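S.K.: With the sequence up front, the predicted model follows.
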Amino acid sequence: MNPIYEKVQAKHTQSVQVRPYQLSHFDIPYHYHPEIEIVYFKEGIGKVFVEHAMVSFEPGSLFVFGPNVPHLFIEDKTITNQNIEILVIQFELNALGSYLELPEFTNVKDLMNNAHSGIKFSDLVNSQIPNILDKMQNELGLDRFLKLPYLLELLKLHHHSVLINTFKKKITESLTPKRLRHVNHYILQNYNGEVSLNSAAKIAHMNKAAFCRFFKKHTRKSFGEYVNDMRIDYSCKLLIEGSLNISSIGYEVGFNSVPYFIKQFKRSKGITPKQYRLRNLVGL
């Protein structure tokens, strides 16, 4: 499933948009937009997908998505009459301008770099962050804008956070980023079809044996394992969405054999796709 571009309706009088929402379910498709987005959950339980990775959300969760990072929220459909209450903050990176080059903004700049992988923050109850979010919602103009870098600074210093799309993080932190970035692009463009070790090695300008050693050194997995795990992570999203049967999902994410898809899924997740779908549907 390809992400859909979402045009954010910006108010020209405000560089930082703050919008509260109360929902019974999410109806926004898998999407991306150039604006940086912060989503804080006051109420609600479910899953969030960032490209090929998945984490849960619950009351008190906060997410930061960098520019053009595809993401999707799915509520837990086993909870009847669920109330989802969120606060969404959106702003363009250029709103921070040259401030990001100042030494005082080092933490903010680091946070913005990590946001390209998507970040989840938890255990915010005893921090100042919820209070700042409420103030930003109720303020306008310069008062709201000046709280943005302070919020980002506190988030960077918060100890309870995880990168969601760790695949992208591993690739970009490689000692030889250019080769792996090119291979990464090839995999992301073709993972749901044919992904060839020969083609990947050629893209890296290496012979197959050298490339296999190189790839495993930097990802700690063989090339085949890495591609399969990416396919499995994407299949998890499709299993929870529930619109396709298991056989169709296997083919959709690039496996040519349903038994092989089930075998690889069990290797990666420890349970079968059917068990995974049932576990998430009944909230076990």
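M.R.: Yep, that arrived.
S.K.: can we go C-alpha only for contacts and neighbour counts from here?
M.R.: Noted.
S.K.: just the strands in this protein please.
M.R.: 4-5, 17-23, 31-32, 36-43, 46-50, 53-57, 62-65, 71-75, 84-91, 119-121, 161-163 (DSSP state E).
S.K.: For stretch 26-41, list every residue counted as buried.
M.R.: By 16 or more other C-alpha atoms under 10 Å, the buried positions in stretch 26-41 come out as 30-41.
S.K.: Quote the end-to-end distance of it.
M.R.: Using C-alpha to C-alpha, to the nearest Å, one end of stretch 26-41 lies 13 Å from the other.
S.K.: Below is structure B, check it against A:
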Amino acid sequence: MEKQSFSYNYVRLFPKEQIGLHRQSSWELTFIVIGSGIKLIGDTTEPFQSGEVVIIPPDIPHCWYFNGNNTNTEGKIVNITLSFTNEFLDRCSLSFPELHRYIEDLKKNQEALKYNRSQSVTIASILKSMYKQNEVERLSSIIRLLAILPLADKTHIVGKYKERDRKQERLDMIRVFITCNAYRNISLDDVVRHVGMNKSAFCTFFKQSIGKTFITYLNEYRIERACQLLKQENISISEICYHVGFTDIPYFNRVFKKHKGCSPSQYRCEQ
């Protein structure tokens, strides 16, 4: 089988099947068809929504953590990813002089970029049309894209390269996992499995890195989230309790008072 010069993937999977933090030597153009959550790209962590189109240069670590609240009728998220290498871009530049300036502009960029709404609609339309195309037809669509991709609005930077740091990557994975899953009942086994460590090593690593246990850190995060929700008068305290991941209201009240020095109702009255 001949080596492909690019890779096109129309992905449908359950949120739990998402790929963890990774990096590759190719460019990655991603269109979120259905889904939302938190994306971690290089040095930046921020939310994403359906319709978003992002291009990531080679060697920038990244991951997309989808939540379970935005899926298709099968409970799956949907995205399209087109990958191509710098070698592919160089061959295109040599073969098609008309593309040279566009490709050089694209290769100069070292930051992950999110396209604005109008650019995203144009790029998404081409990516969706590629689903039913053969490899030669897809190649012609990529040529169309190469004249568009360098036109990203530079104010929409969503991540920069950072040196590989295994410790920091693990901490980033843990933080994003908590952000995406704090609303549900998280066990220590869940996060240990997510980062690929055994339980004893994880507990030692986390305590040395953060200065507190995982459960303490998780509870602090949930209480801070609860404080934000308590400022909204239309949400009851019991609803907030379950929304931030606690399953027992008395326990929620005790943890809240331990961290804030007052009960949730007192905190709300003082706001």
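M.R.: The structure has been received and is ready for your questions. Because the structure is predicted, anything quoted here is derived from the model rather than measured.
S.K.: re earlier: could you identify the most distant pair in the buried residues of stretch 26-41 of structure 1?
M.R.: The two members of the buried residues of stretch 26-41 of structure 1 with the most space between them (C-alpha to C-alpha) are 34 and 41, at 21.7 Å.
S.K.: and the longest helix for structure 1?
M.R.: If you go by DSSP state H, structure 1 has its longest helix at helix 223-241.
S.K.: Give me the nearest residue to residue 50 of structure 1, chain neighbours excluded.
M.R.: In space, and not counting its chain neighbours, residue 50 of structure 1 is closest to residue 71: 4.6 Å by C-alpha to C-alpha, 6 or more residues apart in numbering.
S.K.: those helices in structure 2, which residues are they?
M.R.: So, for structure 2 - with DSSP H - the helices run 86-95, 100-108, 117-129, 135-146, 166-181, 188-195, 199-210, 214-230, 237-243, 249-260, 264-270.
S.K.: which secondary structure elements does the second one contact?
M.R.: What that stands for is helix 100-108 of structure 2. Helix 100-108 of structure 2 is packed against helix 86-95, with contacts defined by 3 or more C-alpha pairs under 8 Å, 6 or more residues apart in numbering; DSSP states H and E.
S.K.: can you list contacts of the helix it packs on?
M.R.: Outside helix 86-95 of structure 2, the residues that touch it by C-alpha atoms under 8 Å, 6 or more residues apart in numbering are 5-6, 26-27, 99-100, 103, 107.
S.K.: Kindly report the same for stretch 249-267 of structure 2.
M.R.: Contacts of stretch 249-267 of structure 2 (C-alpha under 8 Å, 6+ apart): 219-220, 223, 227, 230, 237-238, 241, 246.
S.K.: In structure 1, which residue range corresponds to it?
M.R.: Using TM-score structural alignment, none of the residues of structure 1 align to stretch 249-267 of structure 2.
S.K.: At the geometric centre of structure 2, which residue do we find?
M.R.: For structure 2, the residue nearest the mean C-alpha position is residue 39 (1.8 Å; C-alpha atoms, centre = their mean).
S.K.: Contact partners for that one?
M.R.: 45-48, 62-65.
S.K.: picking up where we left off before, among the helices of structure 2, which is nearest residue 15 of structure 2?
M.R.: The nearest among those, by C-alpha to C-alpha, is helix 166-181 at 10.7 Å.
S.K.: I'd like the distance from that closest one to the chain centre, please.
M.R.: Distance, stretch centre to chain centre, for helix 166-181 of structure 2: 11 Å (C-alpha atoms, centre = their mean, to the nearest Å).
S.K.: Now do that helix: which elements does it pack against?
M.R.: Secondary-structure packing of helix 166-181 of structure 2 (3+ C-alpha pairs under 8 Å, 6+ apart): strand 37-41, strand 62-66, helix 188-195.
S.K.: deepest of the ones you listed, which one?
M.R.: strand 62-66 (a mean of 24; mean count of other C-alpha atoms under 10 Å).
S.K.: Name the residues that touch that one?
M.R.: By C-alpha under 8 Å, 6+ apart, the surrounding residues in contact with strand 62-66 of structure 2 are 15-16, 18-23, 35-42, 77, 176-177, 180.
S.K.: so where is it in structure 1?
M.R.: Mapped onto structure 1 using TM-score structural alignment, strand 62-66 of structure 2 spans residues 71-75.
S.K.: Mean deviation, that stretch versus structure 2?
M.R.: Compared with structure 2 after fitting, stretch 71-75 of structure 1 deviates on average by 1.1 Å (mean C-alpha distance after the TM-score superposition for structure 1).
S.K.: quick one on the thing from earlier: tilt between the longest helix of structure 1 and helix 273-282?
M.R.: In terms of direction (axes from the mean of the first three to the mean of the last three C-alpha atoms, to 10 degrees), helix 223-241 of structure 1 departs from helix 273-282 by 40 degrees.
S.K.: Pull up the gap between residue 141 of structure 1 and residue 98 of structure 1, please.
M.R.: According to C-alpha to C-alpha, residue 141 of structure 1 and residue 98 of structure 1 sit 20 Å apart.
S.K.: Between these two, which is the more surrounded one?
M.R.: Comparing residue 141 of structure 1 with residue 98 by neighbour count (other C-alpha atoms under 10 Å), the higher total belongs to residue 141, at 12 against 9.
S.K.: show me what contacts that one?
M.R.: Residue 141 of structure 1 makes contacts with 13-14, as judged by C-alpha under 8 Å, 6+ apart.
S.K.: And it? What does it align with in structure 2?
M.R.: Using TM-score structural alignment, residue 141 of structure 1 lines up with residue 135 in structure 2.
S.K.: Ends of stretch 86-104 of structure 2, what's the gap?
M.R.: 10 Å.
S.K.: What residues of that stretch count as buried?
M.R.: For stretch 86-104 of structure 2, burial by neighbour count (16+ other C-alpha under 10 Å) applies to 89, 92-93, 99-100, 102-103.
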